[in-house]
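K.L.:
Any chance you could fold what I've pasted below:
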Amino acid sequence: MKATHNPPTAQVSPADLLRMAALYLRQHGWTQGTYYATTDTLTSPACAVGAIGMACAGKPVLHPVLLSSVDEDIYHQSIAALVDYLDAFAPVFHVDEDGHLLDEHTSPYSWNDDPARTADQVITALEKAADEWDRLHTQGGENR
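P.N.:
The predicted model follows:
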C-alpha cells in the first residue's frame, strides 16, 4: 500500500454504536442521574445515552453539537433506535395530573434514571435495540 493510499473505512451503523455502548457499560460501569459519573476520565461509568456518546466519540460527550456532522448524525440515529426499541418493548410514558399524555415517546433519560432500573436491564436494552435496528434495516448483512 502506498503512503498516499487511503484504505476504505466501514460505515458505523446505529446498531454498531448501540453494541459498543453496551460493551462500554459492561467494562466501565453504569450510572444514573447524569451522563457520566465524572468527566475527568475516559473510563467513567455512564448512563445509556452517555455510553452511546462514549462509543461515538471515544470521550465524554456533553454537547453533541461539538461532534463532527457525521458523528452527530449517527449519535442521534442511535438514540432514536434506542427510543424506538423502548417504545415498542419497554414503554414509559408520562401523564399529567389531568391524564393527558405529555410525551408520545419513552425518554431514554427517564427510563435510565428509574430507581428500579438495573445496569443489566440497560445493557440488555442497548443490545436488543441494536438487534431490532439490524432486523429492520439490514438484509443478509447489507443495508436495505
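K.L.:
all contacts plus neighbour counts: C-alpha atoms, from now on.
P.N.:
Will do.
K.L.:
and the longest helix for this structure?
P.N.:
Using DSSP state H, we find that the single longest helix of the chain is helix 69-89.
K.L.:
Show residues contacting it.
P.N.:
12-15, 17-18, 49, 52-53, 56-57, 64-65, 92, 105-108, 125-126, 128-130, 132-133 (Cα atoms under 8 Å, 6 or more residues apart in numbering).
K.L.:
how about this one, so we can line them up?
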Amino acid sequence: MKATQNPASGVRVTPADLLRCAALYLRRHGWHQGTYYAPTTDILTPPACAAGAIGIATAGHKVEHFSQLDPSALADYLAAMATFVDYLDDFHPLFDIDEDGFVIDEHTSPYSWNDDPSRTAYQVVTALERAAERWDRLHTQEGGN
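P.N.:
You can find the predicted model right below:
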C-alpha cells in the first residue's frame, strides 16, 4: 500500500498484531534493557525493550511514555501490554516479593521480566510471538476475529 492510499475501513488491529510487530521490530532493530530505547541520537529505530517495541508497533515511532499516545492508540497499547502480561503470568512468572515474603504485585512486570540480567533477546522475541499466538487461539474462530 502506498502512503497516499487509505487503509481498508473496518479493519481492527488486534493485540496479537501489535505483539507480532513488536517482535519483528526487535528482530530487525535489536533488543535493549534498562530503558524503553537504547540511548542514541542518530538512529530513528533504536534497539528497544519489549514495552518500547510494543509502543513503536502501536504508534509507528518512538514513544517515551504511553501517556504520549492518543486515546485510540493508548487503548491498543494497553490491550497489547495486558495480553503480554497475561502470557508472562502463565508461562514466565516473575513476581516481586517483599522482605516478609508477601507478593508485592500479583502480575509479572514486563519491565522487570525484560530487564532480568539472565534474559536474552531470543526469549523476549519468542515470548512476544507466543503471546500473540495465544491471543489468536483465545479470540478467533476459523481464522476470523
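K.L.:
Next, the TM-score between them, please.
P.N.:
Here the TM-score for the pair of chains, by TM-score structural alignment, normalised by the length of the first structure, is 0.91; 139 aligned residues with a Cα RMSD of 1.5 Å.
K.L.:
so who does the residue nearest the centre of the first structure touch?
P.N.:
The residue lying closest to the centre of the first structure (Cα atoms, centre = their mean) is I52, at 3.8 Å. Contacts for I52 of the first structure (Cα under 8 Å, 6+ apart) come out as 17-18, 20-21, 75, 78-79.
K.L.:
any idea which element the aligned partner of it in the second structure lies in?
P.N.:
The criterion is TM-score structural alignment: under it, I52 of the first structure has I54 as its aligned partner in the second structure. I54 of the second structure belongs to helix 50-59 when assigned by DSSP states H and E.
K.L.:
mean deviation of that helix from the first structure?
P.N.:
Compared with the first structure after the fit, helix 50-59 of the second structure shows a mean deviation of 0.5 Å (mean Cα distance after the TM-score superposition for the first structure).
K.L.:
before we move on, back to that, now list the buried members of the contacts of helix 69-89 of the first structure.
P.N.:
13-15, 17-18, 49, 52-53, 56-57, 64, 92, 105-108, 125-126, 128-130, 132-133 (16 or more other Cα atoms under 10 Å).
K.L.:
From T34 of the first structure, how far out is the residue in the first structure that F66 of the second structure lines up against?
P.N.:
Matched across to the first structure, F66 of the second structure falls on P64, judged by TM-score structural alignment. Counting by Cα to Cα, to the nearest Å, the gap from P64 of the first structure to T34 of the first structure is 15 Å.
K.L.:
Excluding chain neighbours, what is closest to the equivalent of H137 of the first structure over in the second structure?
P.N.:
Aligned against the second structure by TM-score structural alignment, H137 of the first structure finds its counterpart in H139. Nearest non-adjacent residue to H139 of the second structure, counting by Cα to Cα, 6 or more residues apart in numbering: N145, 6.6 Å away.
K.L.:
Was I right to think the one you found contacts L138?
P.N.:
No - with contacts defined as Cα atoms under 8 Å, N145 of the second structure does not count as touching L138, sitting 10.2 Å away.
K.L.:
what residues are up against N114 of the second structure?
P.N.:
Residues in contact with N114 of the second structure (Cα under 8 Å, 6+ apart) are 33, 49-50, 124.
K.L.:
same thing but at 10 Å, please
P.N.:
Residues in contact with N114 of the second structure (Cα atoms under 10 Å, 6 or more residues apart in numbering) are 31-35, 49-51, 120-121, 123-124.
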